[in-house]
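# Requesting a structural model of the entry that follows:
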Amino acid sequence: AGLDHRLIRRGTESTRLLSGGCICCNMREDLIAVLKEILNEYERGETVLDRIVIETTGLADPAPILFSVLMDPLLSQRYYVSNVVCCLDAVNGSLHLRNHSESLRQIVAADTVVITKTDMADAAAVAEMHARLCQLNPAASVRESAYGGIDPSAVFGTHEASARKNEARMAELPPPQGMHESTVRSMSIRFDTALDWISFGLWLSLLLNTHGEKMLRVKGIVDVGEQGPIVINGVQHVIHPPQHLPDWCGEERSSQIVFIMKDLQPHDIMASLTAFQNILGATPVIEEINANPYGNVHEDVRAETHHK
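Model (predicted):
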């Protein structure tokens, strides 16, 4: 089940969740259909369309997505590919580049690479990563981001530049590849009632301490019995400060945790949760297990529109 769409709090964006597969593998036809649907709404005068942002899973290969859009006779004439943006974690980025071929393909395909979490890494490590990225993709613009901040103009290109890029990209793109070969799995868990926040924090810390290198990502929205939820976000051994939201913003009041892991079985996590169930104060329920490594990774297509 998707999670990120539950965290969007800007009301002017229209978000469409593509679920049931990886957008760069078996879901490219769904992406094309959504892009054409948005275009039809724009041409009927139902929306004023500013831009479309396709946010993929962190393990997606950009090349097949670009291939699908640019080789479609209609979309290639009506849309410009403004920018391919890749974010690389300043803390764990070198490890990702070493262990995941998808990360390297993202860097090579990117127009802009943003080194994130520079506030959590020392200056020498950031400088070394900056130099490495320039070697991997000399044509890319490399930016740095601390505390999640970045100038939006750094990631959005101009129409004239984009028009030229469309033609160049079509000549450079390789043919789309098949499914990923990976031991990555995703799993979504919900809880039936509010969680004890201190106990949950202890459990999550122990989980990442034990399985940190195998836990590529854990993110969630947690009901702790207060007016608003708490948003959690962890990458490998690192847990970022939780964010307390003022309210549920119309969302269902329920805790949902999504795990993306490599070489780790879902039953290992469930066994750990079951052992902590009494002090957590809630029963974990598996909402979805993705046995096919990329079979149910969720993607967002966000269209910045203004409905008439």
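
# C-alpha from now on. contacts and neighbour counts both.
Will do.

# thought A109 was touching L66?
No. Assessed by Cα atoms under 8 Å, A109 is found out of contact with L66, at 9.6 Å.

# Which residue ranges of the stretch 1-150 of the chain form strands?
Secondary structure of the stretch 1-150 of the chain (DSSP state E, counting those that start in this stretch): strands at 13-18, 47-55, 85-89, 112-116, 141-144.

# Nearest to N233, out of those strands?
strand 85-89 (13.2 Å; Cα to Cα).

# What is that closest one packed up against?
strand 112-116 (3 or more Cα pairs under 8 Å, 6 or more residues apart in numbering; DSSP states H and E).

# Contact partners for the nearest residue to L35 once chain neighbours are set aside?
Ranked by Cα to Cα, 6 or more residues apart in numbering and with sequence neighbours excluded, the top spatial neighbour of L35 is L75, at 7.8 Å. Residues counted as contacts of L75 (Cα atoms under 8 Å, 6 or more residues apart in numbering) are L35, K36, V69.

# Would you format those residues as a markdown table with distance to A125 included?
Converted to a markdown table, the contacts of L75 look like this (distance: Cα to Cα, whole Å):
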| residue | distance to A125 |
| --- | --- |
| L35 | 39 |
| K36 | 43 |
| V69 | 36 |
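
# Now, of the residues you listed, which are buried?
Buried subset of the contacts of L75 (neighbour count, 16 or more other Cα atoms under 10 Å): L35, V69.

# Now intersect the contacts of L75 with the helices, please.
Counting by DSSP state H, the part of these found in helices is L35, K36, V69.

# now the last one: how far from R28?
Remark: distance between V69 and R28 (Cα to Cα, to the nearest Å) = 9 Å.

# go on, the first one?
Using Cα to Cα, we find L35 at a distance of 11 Å from R28.

# same check, this time on the second one
Taken as Cα to Cα, the spacing of K36 relative to R28 amounts to 13 Å.

# repeat for V222
32 Å.

# Between the two, point out the one with more neighbours.
A count of neighbours by other Cα atoms under 10 Å puts V222 above the other of V222 and R28, at 24 against 20.

# Hmm, Q243 and that one touching each other?
No. Counting by Cα under 8 Å, V222 sits too far from Q243 to count as a contact (10.2 Å).

# Need the overlap of contacts for these two.
I230, V231, I232.

# count of residues packed around the first one?
I230 has 19 neighbours, counted by other Cα under 10 Å.

# Once you drop chain neighbours, what's closest to it?
In space, I230 is closest to H244, 4.6 Å off (Cα to Cα, 6+ apart).

# V142 versus that neighbour, what's the distance?
31 Å.

# So for the two, which sits in the more crowded spot?
Neighbour count, other Cα under 10 Å: between H244 and V142, V142 has more, with 22 against 15.

# Could you also give me the structure for this next sequence, so I can compare it with the first?
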Amino acid sequence: MSQAPHTLIPVTILTGFLGSGKTTLLNRILKENHGLKIAVIENEFGEEGVDNDLLLQNEQENIVEMNNGCLCCTVRGDLVRILGDMAARKKKGEIKFDRVVIETTGMADPGPVAQTFFVDDVVAESYLLDAVITVVDAKHGMQQLDEHREIQQQVGFADRILLSKTDLASADEVQTLKKRLAKMNARAEQMISDHGNAPVAKLLDVKGFNLNSILDIAPDFLDEDKHTHNDEIQSFVFKSTKPFDGQKFEEFMGSVTQVYGPDMLRYKGILSIKGSDRRALFQGVHMLMGLDWGRKWDPADKKESKIVFIGRKLPKEFITQGLELCLAR
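Below is the predicted model:
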């Protein structure tokens, strides 16, 4: 008799600068009666953690059960070890949880945490990275983006951007910030999350790291804007109606990631490849990239390759020209 397929545990990385409202959002998620057993891993470095009044403390195990059945674990050690232990205990039936939310410290670059789910075999066997959610303070966001590289990286990695404290900012301030964030990350949907009021359903099962998910790009992010900022993190889109030569594309992108990988936060695309009637689905994080085949092109489809790049001071012209040379002749 064949075994039932192994179901991977979905993981959400919750990030955002100090004081942006991550913990408020997390407390709301944990208080809500959504029927989900969520295991929260807090990557703590002296920040104020989850509201302790909510917790039923179990000192011995360092895993805390919330009063609605969720679990909470404070990590000061090795994230890989904690994830491995939790998966093993779940398998034995010692603890129950449906999904994991990892709250990173406010000064953290979420990149290394995201890479854990692709690099470590033990983690990859049990978990599936669903999305990076970034909380941005609408009142202080512009200033923080000017002054702190970490928040720029958090924005660049995001699949969803939640704007908090919009009630403390003017409509113009919020709009200006939204435009700036869209230029930095053209593919992250933006939502309002004042006082932790965010639609929980829209934060889970985002499938931001799923090759088959739709490639969302903010349609007007390239519109000229009088508020220009020389942000380190920028996004740009490559488009072509000509198909790629598959081998040339893989060789070129392989060389690009070798040189610029550390500065390439996220890149993702749908490609038309010469000789194939299927869409090629492509994405990467830093130097790790993958290409897979998606569904067939419909006769009504416009066969257009579209790739969005998000990174730190990437050589847009070099990458664009290189991709042009990879198009089939």
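
# Superposed, what's their TM-score?
Once the chains are laid over each other, their TM-score by TM-score structural alignment, normalised by the length of structure 1 reads 0.49; 166 aligned residues with a Cα RMSD of 2.7 Å.

# thinking again about what came up before, of the contacts of L75 of structure 1, which is the nearest to L202 of structure 1?
Among the contacts of L75 of structure 1, and counting by Cα to Cα, the member closest to L202 of structure 1 is L35, at 43.0 Å.

# List the buried residues of the helix or strand that contains I319 of structure 2.
Under the criterion of DSSP states H and E, I319 of structure 2 resides in helix 316-325. Residues of helix 316-325 of structure 2 classed as buried by neighbour count (16+ other Cα under 10 Å): I319, G322, L323, E324.

# show me the contacts for the third one.
L323 of structure 2 makes contacts with F249, F252, as judged by Cα under 8 Å, 6+ apart.

# how about a cut-off of 10 Å?
F238, K239, S240, F244, D245, K248, F249, F252, M253, E317 (Cα atoms under 10 Å, 6 or more residues apart in numbering).

# I'd like those laid out as TSV, including distance to I310 of structure 2 and secondary structure.
Formatted as TSV, these follow (distance: Cα to Cα, whole Å; DSSP: H, G, I helix; E, B strand; the rest coil):
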residue	distance to I310 of structure 2	secondary structure
F238	12	strand
K239	15	strand
S240	18	strand
F244	21	strand
D245	23	coil
K248	22	helix
F249	18	helix
F252	17	helix
M253	14	helix
E317	14	helix
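
# would you list those residues in TSV and tack on distance to G111 of structure 2?
Formatted as TSV, these follow (distance: Cα to Cα, whole Å):
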residue	distance to G111 of structure 2
F238	23
K239	26
S240	29
F244	29
D245	30
K248	28
F249	25
F252	23
M253	19
E317	25
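
# And these, which two are furthest apart?
Most distant of the contacts of L323 of structure 2, by Cα to Cα, are D245 and E317, 19.7 Å apart.

# Of the buried residues of helix 316-325 of structure 2, which is the nearest to R180 of structure 2?
I319 (22.6 Å).

# which residue packs closest to that closest one, ignoring adjacent ones?
V256 (7.7 Å).

# Between helix 316-325 and the helix or strand that that neighbour is a member of, find me the angle.
Assignment of secondary structure by DSSP H and E places V256 of structure 2 within helix 246-260. Counting by axes from the mean of the first three to the mean of the last three Cα atoms, to 10 degrees, helix 246-260 of structure 2 lies at 160 degrees to helix 316-325.

# right, and the helix or strand after helix 246-260 of structure 2?
Of the helices and strands lying after helix 246-260 of structure 2 in sequence (DSSP H and E), the nearest is strand 264-272.

# packing partners for that following strand?
Other helices and strands packing on strand 264-272 of structure 2, by 3 or more Cα pairs under 10 Å, 6 or more residues apart in numbering; DSSP states H and E, are helix 149-157, strand 233-240, helix 246-260, strand 278-285, strand 288-296, strand 305-312.

# Quick check: which of the ones you listed is nearest to V135 of structure 2?
Proximity to V135 of structure 2, assessed across these by Cα to Cα, is greatest for helix 149-157 (8.5 Å).

# Who are the packing partners of the closest one?
Checked by 3+ Cα pairs under 10 Å, 6+ apart, helix 149-157 of structure 2 has strand 9-16, helix 111-119, strand 127-137, helix 141-147, helix 171-184, strand 233-240, strand 264-272, strand 305-312 packed alongside it.

# one more time with 7 Å
strand 9-16, strand 127-137, strand 233-240, strand 264-272 (3 or more Cα pairs under 7 Å, 6 or more residues apart in numbering; DSSP states H and E).

# in it, what's buried?
Applying 16+ other Cα under 10 Å to helix 149-157 of structure 2 flags R149, E150, I151, Q152, Q153, Q154, V155, G156, F157 as buried.

# how big is the angle separating that helix from strand 127-137?
Computed with the same axes, to 10 degrees, the direction of helix 149-157 of structure 2 lies at 120 degrees from that of strand 127-137.

# tell me the contacts of A87 of structure 2?
Neighbour list for A87 of structure 2: S126 [criterion: Cα atoms under 7 Å, 6 or more residues apart in numbering].

# for R190 of structure 1, helix, strand, or coil?
On the three-state scheme (DSSP: H, G, I helix; E, B strand; the rest coil), R190 of structure 1 is labelled strand.

# I figured it hits I289, correct?
No. In terms of Cα atoms under 7 Å, R190 of structure 1 does not count as a neighbour of I289; the distance is 12.0 Å.

# and the gap between the residue nearest to D30 of structure 1 when sequence neighbours are not counted and S188 of structure 1?
Of all residues not flanking D30 of structure 1 in the chain, L18 sits nearest, at 7.4 Å (Cα to Cα, 6+ apart). Using Cα to Cα, L18 of structure 1 is found at 16 Å from S188 of structure 1.

# likewise E29 of structure 1?
From E29 of structure 1 to S188 of structure 1 the distance is 25 Å (Cα to Cα).
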